[in-house]
Structures are given as structure tokens and as C-alpha cells.
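Undergrad: need coordinates for the below:
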Amino acid sequence: MSTQAVSLRTLRPRTVIPGFGLTLGLTLAWLSLIVLLPLVGLFIKTSELTFARFIAVITSERTLHALQISFGLALVAALINAVLGLIVVWVLVRYEFPFRRVVDAIVDIPFALPTAVAGIALTAIYAENGWVGSLLKPFGIQVSFTPLGILVALIFIGLPFVVRTVQPVLADLNAELEEASASLGASRWQTIWRVVLPSIGPSVITGFALAFARAVGEYGSVIFIAGNLPGISEIAPLLIVIRLEEFRYADATAIALVMLLASFLLLILINWLQRWTEGHGRTA
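TA: As a prediction, this is how the structure comes out:
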């Protein structure tokens, strides 16, 4: 054995579990099969359209409104979940109260509940003759079959993503830091703003990104409560399904491609914001 081979073997760090080459190959093959191959197929199918036809499909009034509904309401729902989810996490982590474990388990219901069941339940509750809808009707507020109903459904399915992402981070946060901040004369809001939020900020942004990504592509829980009226409460995933039922496959993939690229760019922006928050928190 040559001296160079011996030196390379001695420099290469030994691991407890061998097989890096094999596991890396399996990882890349699996990701290519499950993730990359469908995305490549999406681009190939969309390429059947001419550029003029592609522009016409994605800039039609119906498509633009559906994309606006899907991305706009998903963003609003994710922001609401980021705020309210943080409050829920704070209560679950920082306080002891009766049936706390029951409340903690209720948070996971949207995870386990089939989306169609969630949509039917929300529609029944918020319909004009439902428990909540009948109370809102005298005030002129209609939830079911409106964009407001879509927002309610997206908040429902997105809340657990924020709670379960932030909860372990807040639980690991040393409470002595908050006590030290208070002993130095900081108010409660100053402690939250300068001690707590910088520590849990990246996890909040991660939960926001997960809730947003789930809401953009949500279908089952939305179609029941949305009413699916073109130009009013039609979401982009439903429009894609309609185009597929019309055998306009290339048109459907064109809309899906726009959703994919927009989601990808937004997630890159959110990832950059998360990294900036982490760096800002370390330098603060």
C-alpha cells in the first residue's frame, strides 16, 4: 500500500456507522424519484404549450383571481397562525392548568383529521343555519361559501405547524434568562421583545413557512366551505382539477408550474429571513 493511500486513510475521519457512499446514493436516488422526477414531468408537460398560450393561460382573469385567493389567503392565514400559535405555545409551556394535556392534544386534531372531514365539519358549523353561522348571520357576516370561509379553513389546518415547531424551542428556553432580564429592570414587554423573541424567532418563521406552504396547496378542507365560485371563492388547486377534468392537461400543468415557482421563491425569501433572524439574534 502506498504512502499516499495510508495518509488519506488516516486523514479521513472514522465514523461509528459506516456506509456514507451507499446511504448518500440511496438518498439522492430516492429524492430524484420522489421529488425531482415529478417536477421534471411538470416542466415537460407545460412545454407542450407555446409561449403565447402559456402567457394566455396564466394571465387569464380566472387564473389570476384563483392564484390571488390561494396565495393571499394562505399568507394571511399563516400570519394569523404565527401570532395566535405563539400565544397558544406560551400558554401550554409557561403555565400549569387543569386539562392542559387535553388542550395540548386538541392542537394535533387537524393533523389526524382527514381534510374532507374537516371541510364538512367547518361548513356545517359556519353555514347560515350552523351553530356559529346562525349567530353571525344577524350581523351580516357570512362565512361559508365566501373567501372568509377559506381563511377559516386555512387557519384550522395551519395552526399545528406553528405550535409544534415553536413549542420545543420555547420549552428549552431557560426561564432564568427572563428572570435575569426582570432583575435588571426590564419590563415584561422588553423581556419578551429582547430576550424571548430573538431566541424563538427562527422557529416562529419556520412554523410560518410550514403553515403557508400547507395552506397554498390545501384542497380537501377548502372545497366544501369555499363554494368554488369562479372569480369569488375559487382556489388555484381546484382550478387545476377542473382543467384536468376538461382534459386540458397542459393548461393544468401551466397553473401548477406558476404555483410551484411562486411558492419556491417565497420559501427562499422566508429561509433568508430565518437566517437573518438567527444571525441578528446572535449579534444582539
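Undergrad: only C-alpha atoms from now on, for both contacts and neighbour counts.
TA: Will do.
Undergrad: thinking Leu75 is in contact with Phe212, fair?
TA: Yes: Leu75 lies in contact with Phe212 (Cα atoms under 8 Å); the separation is 6.0 Å.
Undergrad: with neighbour numbers in mind, choose between these two.
TA: Phe212 (29 against 21; other Cα atoms under 10 Å).
Undergrad: pretty sure the more buried one is touching Gly158, no?
TA: Yes: counting by Cα under 8 Å, Phe212 touches Gly158, with 7.4 Å between them.
Undergrad: give me the common contacts of those two.
TA: Common contact partners of Phe212 and Gly158 (Cα atoms under 8 Å, 6 or more residues apart in numbering): 77-78.
Undergrad: contacts for stretch 227-241 next, please.
TA: 61-63, 65-67, 69-70, 144-147, 150, 217-219, 223, 226, 252-253, 255-256.
Undergrad: again with stretch 132-148
TA: 69, 73, 123, 125-128, 149, 224-228, 232-233.
Undergrad: now do 7 Å
TA: 123, 125-128, 149, 225-227, 233 (Cα atoms under 7 Å, 6 or more residues apart in numbering).
Undergrad: out of these, what pair is the most spread apart?
TA: Ile125 and Ser233 (18.4 Å; Cα to Cα).
Undergrad: between those two, which has more neighbouring residues?
TA: Between Ile125 and Ser233, Ser233 has the larger neighbour count (other Cα under 10 Å), namely 23 against 17.
Undergrad: returning to what we had before: most neighbours among the contacts of stretch 132-148, which one is it?
TA: Ile225 (29 neighbours).
Undergrad: residue contacts, it?
TA: 119, 122-123, 144-145, 149-150.
Undergrad: want to put them side by side, so please do this one too:
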Amino acid sequence: MAKNWRFKKHSILPGFGLSLGFTMLYVSLLVLLPLSMIFINTSSMGWADFWATVTEPRVVASYKLSFGAAFAAACINVIFGVLIAWVLVRYSFPGKRVIDGLVDLPFALPTAVAGIALTTLYTENGWIGQFLSFKVAFTSIGITIALTFIGLPFVVRMVQPVLQNLDQEMEEASAILGANRIQTFFRVIIPEILPATLTGFALAFARALGEYGSVVFIAGNMPMKTEITPLIIMTKLEQYDYAGATAIAAVMLIISFVLLLLINGIQWWTNRKFVHN
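TA: The predicted structure follows:
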């Protein structure tokens, strides 16, 4: 009778219990504890004061602008991010590596520098703004442009590896079976890159919601018109209204969490649907 020998698997990393303990400690100190302080500080306000603060017309207008501009910028980044990733993966041309490196520039560039540069370009007498028949700087359009600028790398870098690993024989097989380019794109390529695209959208959207430096210059910061929510939070902090600042931050945090949870749910449903198909 053969004996069943069990050998202990050695791992480079510590065991599950120790690794999980370090993970929870790390997440708690850097994520959960700081976020919990927002709700702890907000709890010092009464419900009436909290509701009056977060529903003030000026604050509500900033919610609409921040979420609307962030959503619009993320949608733009999905379209052009997929296009840029496709060009960088499928074509060879002079300067390709330079363009590939420039995609990551918003990651390294200080946001204040980006804001000043965009404002200089899009003011009425700027290099680009002087040729436009409509005003860009100090409007919601300028805010959307700034948020698009800082969010583009997220979509490109999420979709690019998927396209690199996509077997082109699948496209050739689709063409052999009689599908045209549009059918191949929507039935073969889109299902493969859709999960990565949704992830890029979520990252770009989340990044845009909390952006401050690159927006504050080009926005003009006009109350009820071009004032974003992070600026209102900063203003309240400068006025030592910590409870009011954390109350608005708590609302932003809850709405952002719900939206990201919804996006992740759509991504899970998409993965499940295409895997089963």
C-alpha cells in the first residue's frame, strides 16, 4: 500500500496568517483610519447643521460640476485612450517610443504646473484659445479638459497590455468566417478589452473627482459656476471650519464609493457574461 506523503510548500513570503495581518494593518493605517476620521469629525455636527452644510446651493452646484465634469472627462478618455492604445500596439512609426512615454507625463507632472500650462493655452489670448470662437478657460469646458488631461494615462495603460496579448489570429479567423472589420471589432476585440476599459474608466473617474491642482487655475473658481467641490473643502479648511469640510468630504466619499461599486459590479457582470459565452 503506497503511502501518501505530504510535503510542506515553502513560500518566499510569510504564511497566510502573518501576511493577512500585515495587510490588514497596512490598509487600516493608510486607508481605513484616515477615512474614518472624516466621519468622526462629521459626527460632531448635529443632523440639522450637517444637512444645511451639504445641501447649501453653492455646495450642490459644486457637486454637479465635479461629478459631471469627472464623468465627461472619463468618457472622453475611454474613447481616445482606447484609440491611442490601439495605435501604440498595432502600428510602428517614427517617434512611437516618445509618444508612448508622453502618455505617462500627467503622472509625473505636478498638477499645479499642468493647470498653469492649460490655462496659458486656453485663455482668450492663449496659443489655442485665441483661435476658438468660444471661451474655454474659466468655464466648465476648461475643467473637463484639465480632468481629461490627468486621467488619460489610466485608460491607455489598462487597455494597452490587453491589446498586446490579444491574439491576432482571432481577428484573422473572424475575417475568414466572413465578418467585416466593424463586426470583428465589436464581436472579437471589444469583448476582450471591455473589462480593462471599464477599469480604466473607473480609475480616471476616481482620479478626476479628487483633482484640485490642475483644475483650480483653469476653473476661475466662480461660485455657482466653476467652483469644484475640492476647492470648497479647501476653503472651509482655511476658515477653520473642519466639521463643515469633513461633512462635504463625507458626502463626496459616499457618492464616490457607490459609483465605483456600481462600476465594479458592471465590470463583474461583463466578465461573467463573456466568460460564460
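Undergrad: TM value for the aligned chains?
TA: Here the TM-score for the pair of chains, by TM-score structural alignment, normalised by the length of the second structure, is 0.96; 273 aligned residues with a Cα RMSD of 1.5 Å.
Undergrad: what are the boundaries of the helices in the stretch 51-200 of the first structure?
TA: 51-58, 61-94, 100-106, 109-112, 115-126, 133-136, 147-172, 175-183, 188-191, 197-216 (DSSP state H, counting those that start in this stretch).
Undergrad: with respect to Leu22 of the first structure, which of the ones you listed lies nearest?
TA: Nearest of the helices of the stretch 51-200 of the first structure (Cα to Cα): helix 197-216, 30.7 Å.
Undergrad: was I right about Ile255 of the first structure contacting Ile58?
TA: Yes: applying Cα atoms under 7 Å, one finds Ile255 of the first structure in contact with Ile58, separated by 6.2 Å.
Undergrad: need the residues touching each of these two.
TA: With contacts defined as Cα under 7 Å, 6+ apart, no residue is shared by Ile255 of the first structure and Ile58.
Undergrad: who has more neighbours, the two?
TA: Ile255 (24 against 19).
Undergrad: element containing that one, please.
TA: helix 249-283 (DSSP states H and E).
Undergrad: by how much does that helix deviate from the second structure on average?
TA: On superposition with the second structure, the mean distance recorded for helix 249-283 of the first structure (mean Cα distance after the TM-score superposition for the first structure) is 0.6 Å.
Undergrad: show me what Ala82 of the first structure aligns to in the second structure.
TA: Matched to the second structure by TM-score structural alignment, Ala82 of the first structure sits across from Val78.
Undergrad: same thing with Glu128 of the first structure?
TA: In the second structure, Glu128 of the first structure lands on Glu124 (TM-score structural alignment).
Undergrad: please name the nearest non-neighbouring residue to its match.
TA: Gln130 (5.1 Å; Cα to Cα, 6 or more residues apart in numbering).
Undergrad: tell me, how many residues neighbour that neighbour?
TA: Gln130 of the second structure has 14 neighbours, counted by other Cα under 10 Å.
Undergrad: Lys8 of the second structure too?
TA: Residues near Lys8 of the second structure, counting by other Cα under 10 Å: 6.
Undergrad: is it in a helix, a strand, or coil?
TA: Three-state assignment for Lys8 of the second structure (DSSP: H, G, I helix; E, B strand; the rest coil): coil.
Undergrad: from Ala202 of the second structure, how far off is it?
TA: Per Cα to Cα, to the nearest Å, Lys8 of the second structure is found 41 Å from Ala202 of the second structure.
Undergrad: can you check Pro191 of the second structure too?
TA: Counting by Cα to Cα - Pro191 of the second structure and Ala202 of the second structure are separated by 17 Å.
Undergrad: quick one: which of these two has more around it?
TA: Between Pro191 of the second structure and Ala202, counting by other Cα under 10 Å, Ala202 is the more crowded of the two (23 against 16).
Undergrad: what do we get in the second structure for Glu218 of the first structure?
TA: Counting by TM-score structural alignment, Glu218 of the first structure lines up with Glu211 in the second structure.
Undergrad: element containing that match?
TA: Per DSSP H and E, there is no helix or strand for Glu211 of the second structure.
Undergrad: what does the one 4 residues further on give?
TA: For Val215 of the second structure, the host element (DSSP H and E) is helix 213-219.
Undergrad: mind listing what's buried along that helix?
TA: 213-219 (16 or more other Cα atoms under 10 Å).
Undergrad: now stretch 237-253 of the first structure
TA: Buried, per 16+ other Cα under 10 Å, within stretch 237-253 of the first structure: 237-240, 243, 249-253.
Undergrad: could I get those residues as TSV with distance to Val91 of the first structure?
TA: Listed next are these as TSV, based on distance: Cα to Cα, whole Å:
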residue	distance to Val91 of the first structure
Pro237	35
Leu238	37
Leu239	40
Ile240	40
Arg243	45
Tyr249	48
Ala250	49
Asp251	47
Ala252	44
Thr253	44
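Undergrad: which pair of these spans the longest distance?
TA: The widest separation within these (Cα to Cα) is 15.4 Å, between Leu238 and Ala250.
Undergrad: which residues does Ile270 of the first structure contact?
TA: Here Ile270 of the first structure is in contact with Ala209 (criterion: Cα under 7 Å, 6+ apart).
Undergrad: quick one on the thing from earlier: please convert the helices of the stretch 51-200 of the first structure to TSV, extending it with distance to Leu261 of the first structure.
TA: Below are these laid out as TSV (distance: least, Cα to Cα, whole Å):
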stretch	distance to Leu261 of the first structure
helix 51-58	13
helix 61-94	12
helix 100-106	34
helix 109-112	26
helix 115-126	25
helix 133-136	37
helix 147-172	21
helix 175-183	42
helix 188-191	39
helix 197-216	12
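Undergrad: mind checking which of those helices is nearest Ile34 of the first structure?
TA: Comparison of the helices of the stretch 51-200 of the first structure against Ile34 of the first structure by Cα to Cα identifies helix 197-216 as nearest, at 18.1 Å.
Undergrad: what's around Ala211 of the first structure, how many residues?
TA: 26.
Undergrad: again with the one 3 residues further on
TA: By other Cα under 10 Å, the residues close to Arg214 of the first structure number 17.
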